[in-house]
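Student: Sequence plus the predicted model coming up.
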Amino acid sequence: MNQHMNKNEDSFINKHPLDQETLFLVSQTFKALSDPTRIRILNLLCSAEHSVNELAERLNLGQSTVSHQLRFLKQLRLVKFRRAGTTLYYSKDDDHIMNLLNQAIEHATHN
């Protein structure tokens, strides 16, 4: 067993059989996190909500590209939105995924 796992991780991993739905959801989560554009969007949404236009401007991407990626992330319930007039503001919807993303970023930047 990996010595770096804490008790909580050790108590869940390998002790619960993975049904097809769980396997699918886990694979979709990693699919979501495998795309650089989606990672950039989630990284911005970790700290604050943003409109589609704000995200597009901050990431130097087209609004349609950002909207497409947000739709994918919303389907997985990784982001949520609220409407203010005609503007949609997106924010994170799952702290577990944001923690996973943070850990991946820390791992990638660890020297």
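Tutor: That came in fine, so what should we check first? Given the structure is predicted, the values throughout are model-derived calculations rather than measurements.

Student: Please count neighbours and contacts with C-alpha atoms only from this point.
Tutor: Fine.

Student: Where do the helices of this protein begin and end?
Tutor: For the chain, the helices defined by DSSP state H occupy 7-12, 20-32, 36-45, 52-59, 63-75, 95-109.

Student: for comparison:
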Amino acid sequence: MHTSLPDFHMPDDEQVQVAAEQFRLLADPTRVKILWALLQGETSVACLAELVGAAPTAVSQHLAKLRLAGLVHGRREGTFIYYTAADEHVRRLLTEALFQGEQLPQG
């Protein structure tokens, strides 16, 4: 059927599911702000709450979902957990999403 496209490879169902889940998680403005803040460095829930303008409980809930998706990591120090963005993949994803409009031709 697609013999005219020799280098065409459809991603498998698992790859598509993972990508869709990451896009779904990034569809929330608070999560985008949280991830962007975490790309600047490790921080706590209280600091993130202040940075993104949300209640600490809401930030904790968002972080739990982002952690399950592998987009953030937590490090426990005593009674506190400090979070960071998972890797350079998160930076690329957010940079593309946030700044793609700046690269579009005006017209």
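Tutor: Sure thing, it's come through. All values reported here derive from a predicted model rather than from experimental measurement.

Student: With mean neighbour count added, can I get the helices of structure 1 in CSV?
Tutor: Output for the helices of structure 1, formatted as CSV (neighbours: other C-alpha atoms under 10 Å):
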stretch, mean neighbour count
helix 7-12, 10
helix 20-32, 12
helix 36-45, 17
helix 52-59, 16
helix 63-75, 15
helix 95-109, 13
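
Student: Which one of the ones you listed lies nearest to Ala84 of structure 1?
Tutor: The minimum distance between Ala84 of structure 1 and those falls on helix 52-59, with 12.4 Å, by C-alpha to C-alpha.

Student: Which strands and helices lie in contact with the closest one?
Tutor: helix 36-45, helix 63-75, strand 87-92 (3 or more C-alpha pairs under 8 Å, 6 or more residues apart in numbering; DSSP states H and E).

Student: which residues in structure 2 does the shortest one align to?
Tutor: Across structure 2, the stretch matching strand 87-92 of structure 1 (TM-score structural alignment) is residues 80-85.

Student: repeat for the longest one
Tutor: Correspondence between helix 63-75 of structure 1 and structure 2 is established over residues 56-68, with TM-score structural alignment as the criterion.

Student: Tell me roughly how far that stretch lies from structure 1 on average.
Tutor: On superposition with structure 1, the mean distance recorded for stretch 56-68 of structure 2 (mean C-alpha distance after the TM-score superposition for structure 1) is 0.6 Å.
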